[in-house]
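Engineer: Structure for the following, please:
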Amino acid sequence: MVSQQFRKQLKWQKGFDWSGSADYQSQNPNRKRGSNTMISKKTSIIVLCLLLGWTGYASATDFDSVAGEVSRLHDQALSDQKQQDIDIDKERKQLLDKIEKLQRTVAKQEESLNAEKAEVASLAEERDRLQSEIGSRLATKEELDNIFLDHIRNFLSLVEKSPQASQKDQLLGTLKSYLEGERIFSLEDLKSLIGMYFDDIKSGAENVRYTAKILDRRGEEQEADIISLGHIEALFTADKDNGFLLSSPGSGRLIMSADPGFFTSREIAAFFNGDKTTAPLDISGGVAINQLSRKETVKDRLKSGGVLVIPILLVGLIAIIIVLERVTFLSRVRSNTDALMTEVTHLVSEGNYKKALETTRPHRNRPTGKVLMVGLVHKGETPEVIEIAMSEALLSQMPRLERFLVTLKVLAAVAPLLGLLGTVTGMINTFQVITIHGTGDPRLMAGGISEAMVTTQVGLAVAIPIMMAASFLGTRVKNLARDMEEKGIALMGALLKHKCER
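Structural biologist: Sure, this is the predicted structure:
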């Protein structure tokens, strides 16, 4: 009976769902599984305790009373469970409302966050744009500052080189103050600079005459009468000394330039005296005046060419001697052969050969006279013999006439070759200097370059006149040879004509 009732009790317990009230869970699908699990575990523990207690005391207690107790406890548990379900539903509703409220809040916060993100992105874009604009303006400002400083430096350089620099201490001080340290230039500085420009332009168009102390060529102070021709130049006259004035870059004081020469000095004196309304100008900004102190004599120029200038000059000297000798000789042997030939022809036509021979005798040392004498000596011979004799006489005179002409041509070729040799030597020296000292100081290379250029210049200067002289002398020799030939043929014709007439 006990086992039968226990089976009924187990059957009833099967309908209870030990897993936590499956029927109730199926009827309330939205209920949280965590709460059902807690209640099912609690109910299962109670039932198990009762079962264990019941099995322990089954022999002493009536099963029906136990079953009633269990039923009561079951009902109590179901009542508690229903109450808990009500509380849970209420709490769940509250939580759902809270969740919904939180979701609305989250949605609003997300919307606000998205708006703020968009605003941040817009602000970032604005920041980048402003940074780019600031960078561009800073670069423009830096460029404008550099341009401003360049103008100040150029202006300062012009003022320092101006003959009026000694009278513009305030302007020089203002310009130098702009270049000292870091300075932020303003629009007022630009206006001030423009004003200084216009003032300087105005003063540059004025000719001012005044008396001041200058430094002479020995570095001593001397009072002089000065005329400032704008920014172009300044002229002075002092103690019968006239010339140009230069501005010292360091102190701004006026210094006498090198002696400009007799004619220029006389023009400056006439300008001071009012005899002339024009004055010599140096429009190069002082470069031409500075060159006055760097005048090179012929000796200095030749010395800069090195040792190879000496053989070139010797070639020129030898050529001069040869040319003078040849010109003298050719002038001496050339005579008025037309008059001589007319007289000889007239005497031959009369048959007076002895008189004709005596007429040519004084000209025997001249080429044409020698040829005529040979023709008259062979007057009785056949025409062929006469022609051969005169040709031989003509050829015998040619070495005298052409003497040293080949030497002149050789010298004309040697002179430029020596100049070329000097050019190569000078360039070799220049490259050696570059190898040792580099190209930092051009003055170190000036010696080799000067040697290279001067030797070529001297070589050409010697060779060109020699070639012209050789050509001139060669032409003179050709003219003499043609004259001898012409007069020989004329004499031969006169001899043959006289023979035919006899």
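
Engineer: For the rest of this, base every contact and every neighbour count on C-alpha atoms.
Structural biologist: Fine.

Engineer: who's in contact with residue 450?
Structural biologist: Counting by CA atoms under 8 Å, 6 or more residues apart in numbering, residue 450 touches 304, 305, 426.

Engineer: Redo those as a markdown table? Include secondary structure.
Structural biologist: Compiled in a markdown table, those are given as follows (DSSP: H, G, I helix; E, B strand; the rest coil):
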| residue | secondary structure |
| --- | --- |
| 304 | coil |
| 305 | coil |
| 426 | helix |
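
Engineer: Just the closest of those to residue 75, please.
Structural biologist: Ranking the contacts of residue 450 by separation from residue 75, with CA to CA as the measure, puts residue 426 on top at 131.6 Å.

Engineer: Next, the structure of the following sequence, for comparison with the previous one:
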Amino acid sequence: MYSILLSAGWPIWPLLIISIIGLAIAIERAWYLRQIHLFPKDSLERVFGVANAISQQKAVSEAEIGAIGQLSPITPLFTCILREKVAGSPADCALEELQASAQSTWFKLDRYLGALATIATVAPLLGLFGTVVGMIEIFGSQGVGSPQQLAHGISIALYNTAFGLLIAIPALAAWRGLRAMANQRQHECEEFTRQLFKKLYPHSADTK
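Structural biologist: The predicted structure follows:
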């Protein structure tokens, strides 16, 4: 492996660095999105139980509402709706607060995915850059008649092209898979949030 890196020349090092970064992002996001518990056991029953109590104008403590926000990364959305209802906010104001809170939640689900997409785009370009460097080496070898320099230039051109594609293809596949997983989580979250909103504000329009 080390001999391959030497044959590929210095342009291979940026590719190696972004490949490590891309692998770390893919592993972290896959673990987070697969292991994340959007709705821990009995959490939905707990949320809707509090919603029922609020709808019936029963006393609900701030500590009880705040505890719901600690159940999972998306339950702060539920807490936002519950607090707005307790405060007596109209549906329009509650929906506005909910949308603001949702932006933070979606950011947690999408975190680093943009960087992974960038790596999938940049890797072939870095490979192409290495190919250009290799071609310069080849043309330079023709002036001095050095077979070793010619072979080195060919190695740089071919290895960097191959490495660029070898990084870009899995990175693109990982990004598409993780993007789909994040979208599925977001859809699940939106559906339960919509149900809770309609329960607390039965006469309002559906959330977008």
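
Engineer: on that earlier part again, for the buried ones among the contacts of residue 450 of the first structure, write the corresponding ChimeraX selection.
Structural biologist: What follows is the ChimeraX syntax for the buried subset of the contacts of residue 450 of the first structure, where burial is set by 16 or more other CA atoms under 10 Å:
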select :304,305,426
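
Engineer: Quick check: buried residues in stretch 467-484 of the first structure?
Structural biologist: Neighbour-count burial for stretch 467-484 of the first structure [16+ other CA under 10 Å]: 467, 469, 470, 473, 474, 476, 477, 480, 481, 483, 484.

Engineer: Would you quantify the distance from the third one to residue 435 of the first structure?
Structural biologist: Here the criterion is CA to CA, to the nearest Å. By it, residue 470 of the first structure lies 44 Å from residue 435 of the first structure.

Engineer: for the first one, same thing?
Structural biologist: The spacing between residue 467 of the first structure and residue 435 of the first structure, counted by CA to CA, is 40 Å.

Engineer: what range in the second structure does stretch 223-233 of the first structure sit on?
Structural biologist: Using TM-score structural alignment, stretch 223-233 of the first structure lines up with nothing in the second structure.

Engineer: Touching stretch 177-191 of the second structure from outside, list them.
Structural biologist: Applying CA under 8 Å, 6+ apart, the contact partners of stretch 177-191 of the second structure are 26, 29, 30, 33, 38, 74, 106, 109, 110, 113.

Engineer: Highest neighbour count among those?
Structural biologist: Using other CA atoms under 10 Å as the contact criterion, the top neighbour count among the contacts of stretch 177-191 of the second structure goes to residue 74, which has 27 neighbours.

Engineer: which element is the residue mapped onto it from the first structure on?
Structural biologist: Matched across to the first structure, residue 74 of the second structure falls on residue 368, judged by TM-score structural alignment. Using DSSP states H and E, residue 368 of the first structure maps to helix 367-377.

Engineer: picking up where we left off before, the contacts of stretch 177-191 of the second structure: which two are farthest apart?
Structural biologist: The distance between the two most remote of the contacts of stretch 177-191 of the second structure (CA to CA) is 21.3 Å, for 26 and 74.

Engineer: quick revisit: residue range for the helix or strand just after the helix holding residue 368 of the first structure in the second structure?
Structural biologist: For helix 367-377 of the first structure, the following helix or strand on the C-terminal side (DSSP H and E) is helix 383-401. Counting by TM-score structural alignment, helix 383-401 of the first structure falls onto residues 91-109 of the second structure.

Engineer: Equivalent analysis for stretch 448-460 of the first structure, please.
Structural biologist: Under TM-score structural alignment, the match for stretch 448-460 of the first structure is residues 153-165.

Engineer: distance from the matching stretch to the first structure after superposition?
Structural biologist: In the superposition with the first structure, the aligned residues lie an average of 0.9 Å away from stretch 153-165 of the second structure, counting by mean CA distance after the TM-score superposition for the first structure.

Engineer: Mind listing what's buried along that stretch?
Structural biologist: Under the neighbour-count criterion of 16+ other CA under 10 Å, stretch 153-165 of the second structure has 153, 154, 155, 156, 157, 158, 159, 160, 161, 163, 164, 165 buried.

Engineer: out of those, what pair is the most spread apart?
Structural biologist: Using CA to CA, those span at most 18.8 Å, a distance reached by 153 and 165.

Engineer: Quick check: longest helix in the second structure by residues?
Structural biologist: Using DSSP state H, we find that the single longest helix of the second structure is helix 147-200.

Engineer: ok now do residue 175 of the second structure, which residues does it touch?
Structural biologist: The neighbours of residue 175 of the second structure, taking CA under 8 Å, 6+ apart as the test, are 26, 113, 116, 117.

Engineer: coming back round to it: how about the match of residue 74 of the second structure: what's its closest non-neighbour residue?
Structural biologist: Leaving aside its sequence neighbours, residue 368 of the first structure sits nearest to residue 484 (CA to CA, 6 or more residues apart in numbering; 4.8 Å).

Engineer: mind checking what the one you found lines up with in the second structure?
Structural biologist: For residue 484 of the first structure, the aligned residue in the second structure is residue 189 (criterion: TM-score structural alignment).

Engineer: Then residue 161 of the first structure?
Structural biologist: Under the alignment (TM-score structural alignment), residue 161 of the first structure maps onto nothing in the second structure.

Engineer: Could you report the neighbour count for residue 161 of the first structure?
Structural biologist: A count of neighbours around residue 161 of the first structure, defined by other CA under 10 Å, yields 20.

Engineer: can you tell me which residues contact the corresponding residue of the first structure for residue 14 of the second structure?
Structural biologist: Residue 14 of the second structure maps onto residue 311 in the first structure when the alignment is built from TM-score structural alignment. Contacts were defined as CA under 8 Å, 6+ apart; by that measure residue 311 of the first structure touches residue 418.

Engineer: Sticking with residue 311 of the first structure, tell me its helix or strand.
Structural biologist: Residue 311 of the first structure is located in helix 309-333, with elements delineated by DSSP H and E.

Engineer: And the next helix or strand past that helix?
Structural biologist: Proceeding C-terminally, helix 309-333 of the first structure gives way to helix 337-350 as the next helix or strand, assigned by DSSP H and E.

Engineer: quick one on the thing from earlier: distance of the residue nearest to residue 368 of the first structure relative to residue 405 of the first structure?
Structural biologist: Relative to residue 405 of the first structure, residue 484 of the first structure is positioned 19 Å away (CA to CA).

Engineer: And for residue 98 of the first structure?
Structural biologist: Distance of residue 98 of the first structure to residue 405 of the first structure, computed by CA to CA: 132 Å.

Engineer: Look at residue 140 of the second structure and tell me its secondary structure.
Structural biologist: Assigned by three-state DSSP, the conformation of residue 140 of the second structure is helix.
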